[in-house]
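Peer 1: based on what follows, work out the 3D shape:
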Amino acid sequence: MKTLPLLPLLFACLTVPGGPVLAAAPPPAAIEGLDALYPELDALYRDLHQTPELSLQEERTAAKLAERLRKLGFEVTPKVGGHGVVALLRNGKGPTVMLRTDLDGLPVEEKTGLPYASKTKSKDAAGVDVAVMHACGHDVHMTSWLGTATLLARTKDRWRGTLMLVGQPAEEIGAGARQMLADGLFKRFPKPDFAVALHTVSTAAAGTLQFTPGYALASVDSVDVTLHGKGGHGAYPHTTVDPVVMAARTILSLQTLISREKSPLEPGVITVGAIHGGTKHNIIPDEVRLQLTVRTYKPEVRKALLAGIERIAKAEAMASGAPRPPDVNVTEGTPATFNDPALTTRLVDAVGKVLGEKNLSETPPVMGGEDFSEYGRAGVPAVMMWLGITEPKRFTEAKAAGETLPSPHSPVYAPDRERTLRTGVTVLTTAALELLGRP
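Peer 2: The predicted model follows:
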């Protein structure tokens, strides 16, 4: 039997009101169903956007996706690592390709003014009532992911292997990937040969894609430092051990880890985001608490900075005559996200034939974090690509004016819906077809 081409040039169908987004070309069978499918995806997106759930509370979101995947013929396992969903579509011998989406929203009050804006309220982990919004594009990720699942389920004659759909909870708190792996994600289910994910960005126009080979996102660690002093009256500081001064010296000394102990060629950030101490103008407190975030790419730099923070805190306490050493607690966040360079090149080449090379661009790594990194650390070649969301004319105008567009986690974060969703589905479907086996 003649082998059917997986990735002929396509995209004639990818149009939105106002004209075509990208260069037209005949679509392959796997994508040409997108026009008919789009109204269903649009309705799903609006529903997901209006009904976000906080991290570790994604029960209804997971159930909606699981139900749709079952109807498509996937073997669906819910409640993996909390509210995680794993869905398998087996289609003969071939690679196992994992597509991951995140499920959770953020405690942000939406101010987009959209007719389908979220008005959801919920209680956070502390029991406080908060507004909830998909302010990081997870609704786009889920809709693109389900659209890809639908198209591939309907065109099984075009590929071979196992499609593995992972709906991951608790990305926003850096816990979901670890929880799913701890619950046997790669032991109870096939360990994938490849893992692919998208993340929305406002720094690119809708209809375009950005990529970063190698390190793309930083590791994230939270460090809590409690410096102990001896409290007393502010008029008699000689009778005290002042932890406020101790904290000030510590904060300044910590920056020498970046400027004097780390190679200037290796990225690293130490930010003291919060200082808590004291109650009144004339009272020297017994203690001061510092909250730090630490960002790096390479494990050895991460290890050196964390060790240095503890060393400096202890040294400053000793130099101040503190009654006891400081408490230094490190909460592991997420490791750095490393995009497998060979896999990145392969996917960029495949997607470029579909979107047109002018609609793809390489972008520098950033110091944000993402727990998609956990899958790569577990031994799976992985790539996360950046999906543009900003309406093209708006993007051009903002760039010309030097205007900063709303970033993820902003209350006005709003994708150019149709262009973004169509491109997300097309990119994920193209990536899956490139990696799955041929008939």
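
Peer 1: okay, CA-based contacts and neighbour counts for the rest of this
Peer 2: Noted.

Peer 1: tell me the secondary structure at Val269.
Peer 2: What DSSP: H, G, I helix; E, B strand; the rest coil gives for Val269 is strand.

Peer 1: how about the contacts made by it?
Peer 2: Shown in contact with Val269 (C-alpha atoms under 8 Å, 6 or more residues apart in numbering): Ile258, Thr293, Val294, Arg295, Thr296.

Peer 1: now the second one, please; I'll put the structures next to each other:
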Amino acid sequence: MTDVRTAPAPLPEALRLDEELTQTLHEEYVHLHRSPELSMQEHGTAAWIEARLDELGIEHERVGGTGVVGILRHPDATDGPVVAYRADTDALPMKEDSGVEYESTARGTLPDGTDVPVMHACGHDSHVAMAVTAARVLARNPETWHGTVVFVFQPGEETAAGARAMLDDGLWDRAPRPVAVIGQHVMPAPAGVIAYALGDAMCLADSFRVTFRGKGAHGSMPERAIDPILLASHAVTRLQGIVSREIAPADKAVVTVGTFHAGMKENIIPDSAEIALNVRTPTPEVRDTVASAITRILHAEAQASGAPEPEIERYNSFPRTHNDEGTTRQVMAAIGAELGEDRIVEVPQMMGSEDVGALADAIDVPLVYWFLGGFAATDPAENPANHTPQFAPLIEPTLTTGVRAALAGLLHFVGR
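Peer 2: All right, here's what the predicted structure looks like:
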């Protein structure tokens, strides 16, 4: 049996954020926002996290390259429940245009050597700041809890590489195994609101990189060419029919062609073209159907053009994000007792994707993952979306709400 509180109650007074803690939370968030790093390159962020854990006397080690696991053990006992809290750390190759005074001007280098602007366009800076603050509050108030809290600062969420890297590096052999993994993600919902989904909370996701090979020629002599741009264009159009004609209306899926690269000059037919696709599906069955259709269409269009077989690379595959229904209801009740039940909203499965589920699935324990509103408008469609240059959550009430939610969720397992 999991050792949890059965009667949800607000946080103890000792765990409230005072003015000093709140100011530190804000300052740390601004620092992280100004210091974004690309996936699996979070060296400065990891060092910063380690410094904060050192200040708190929390044991820690690097896991998975730029991942950090902090193990907060209660000072008076080595037994008791264990719960894990995950915060992702990476940023995106985007130029920020949010207008905040602490806007990022950082730059980074993609794996292919391209120099790019970098920003925290998905709120991972807030996730790290809130996790560090939750650790700080618990470390200073051991009388309010018992057991062990494992803080997993995970790199590479945006590429689905980070959770797998930590697991492959022996995460759950090097840290105590928890009875559950919990975490949260800031979204373009109203600040102060917590949203959650039961069961499958987010979609599976896969990316495909496709290279079409043709035959180059002068633009004035198309008869001598096998035009890969025409071939790729037909494929892009045909791919859009998968969701509307091969997926049942009761199911859902997204097939997006996000990049199309070909040629260097308008009067030269190139010998190759490259596209990249992003696919979101709700279940493994729909994932297989869509992947099979993509492969069939790409090969068929190449054959129709008299071109060689295309090169298809599948990468950035995200696992399921499945919230255990019973545990999620309990944790949401605990968070509702702290924030108010009117601020807790159940939502359907989201089309976004995450790799946090791999951390729980690897050891077959429940996952509880919820969404934290961070913007002013009550209609989410009016707020900046994740992965856009304008994405910069309100500092308040977003950050303190997130810390309170994190602490309430953790104390559901380790609270006295």
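
Peer 1: centre-most residue in structure 1?
Peer 2: In structure 1, the C-alpha closest to the average C-alpha coordinate belongs to Glu370, at a distance of 4.2 Å (C-alpha atoms, centre = their mean).

Peer 1: can you find the partner of that one in structure 2?
Peer 2: Aligning on TM-score structural alignment places Glu370 of structure 1 opposite Glu354 in structure 2.

Peer 1: can I assume that match is in contact with Asp206?
Peer 2: No - taking contacts as C-alpha atoms under 8 Å, Glu354 of structure 2 lies outside contact range of Asp206: 11.2 Å.

Peer 1: pull up the overlap in contacts between these two.
Peer 2: Residues touching both Glu354 of structure 2 and Asp206 (C-alpha under 8 Å, 6+ apart): Phe318.

Peer 1: which of the contacts of Val269 of structure 1 fall in helices?
Peer 2: The helices, defined by DSSP state H, take in nothing from the contacts of Val269 of structure 1.

Peer 1: so which of those are in strands?
Peer 2: Among these, the members falling in strands (DSSP state E) are Thr293, Val294, Arg295, Thr296.

Peer 1: which ones are touching the last one?
Peer 2: This points to Thr296 of structure 1. Contact analysis of Thr296 of structure 1 by C-alpha under 8 Å, 6+ apart lists Ala218, Ser219, Val220, Pro267, Gly268, Val269, Arg302, Ala336, Met367.

Peer 1: now do Lys399 of structure 1
Peer 2: Lys399 of structure 1 neighbours (C-alpha under 8 Å, 6+ apart): none.

Peer 1: so where does it fall, helix or strand?
Peer 2: helix 392-401 (DSSP states H and E).

Peer 1: now do the strands in the stretch 101-250 of structure 1.
Peer 2: 121-123, 129-131, 161-168, 194-205, 209-211, 214-217, 219-228, 232-233 (DSSP state E, counting those that start in this stretch).

Peer 1: the shortest one vs structure 2, average offset?
Peer 2: Relative to the matching residues in structure 2, strand 232-233 of structure 1 has an average distance of 4.2 Å after the fit, by mean C-alpha distance after the TM-score superposition for structure 1.

Peer 1: what helices and strands are in contact with that strand?
Peer 2: Here strand 232-233 of structure 1 touches strand 283-284, going by 3 or more C-alpha pairs under 8 Å, 6 or more residues apart in numbering; DSSP states H and E.

Peer 1: what does stretch 316-324 of structure 1 contact?
Peer 2: Counting by C-alpha under 8 Å, 6+ apart, Leu227, His228, Gly229, Lys230, Val241, Met246, Arg249, Thr250, Pro325, Pro326 sit against stretch 316-324 of structure 1.

Peer 1: from the residues you listed, which is closest to Lys187 of structure 1?
Peer 2: Of all those, Lys187 of structure 1 sits closest to Pro326, with 40.9 Å by C-alpha to C-alpha.
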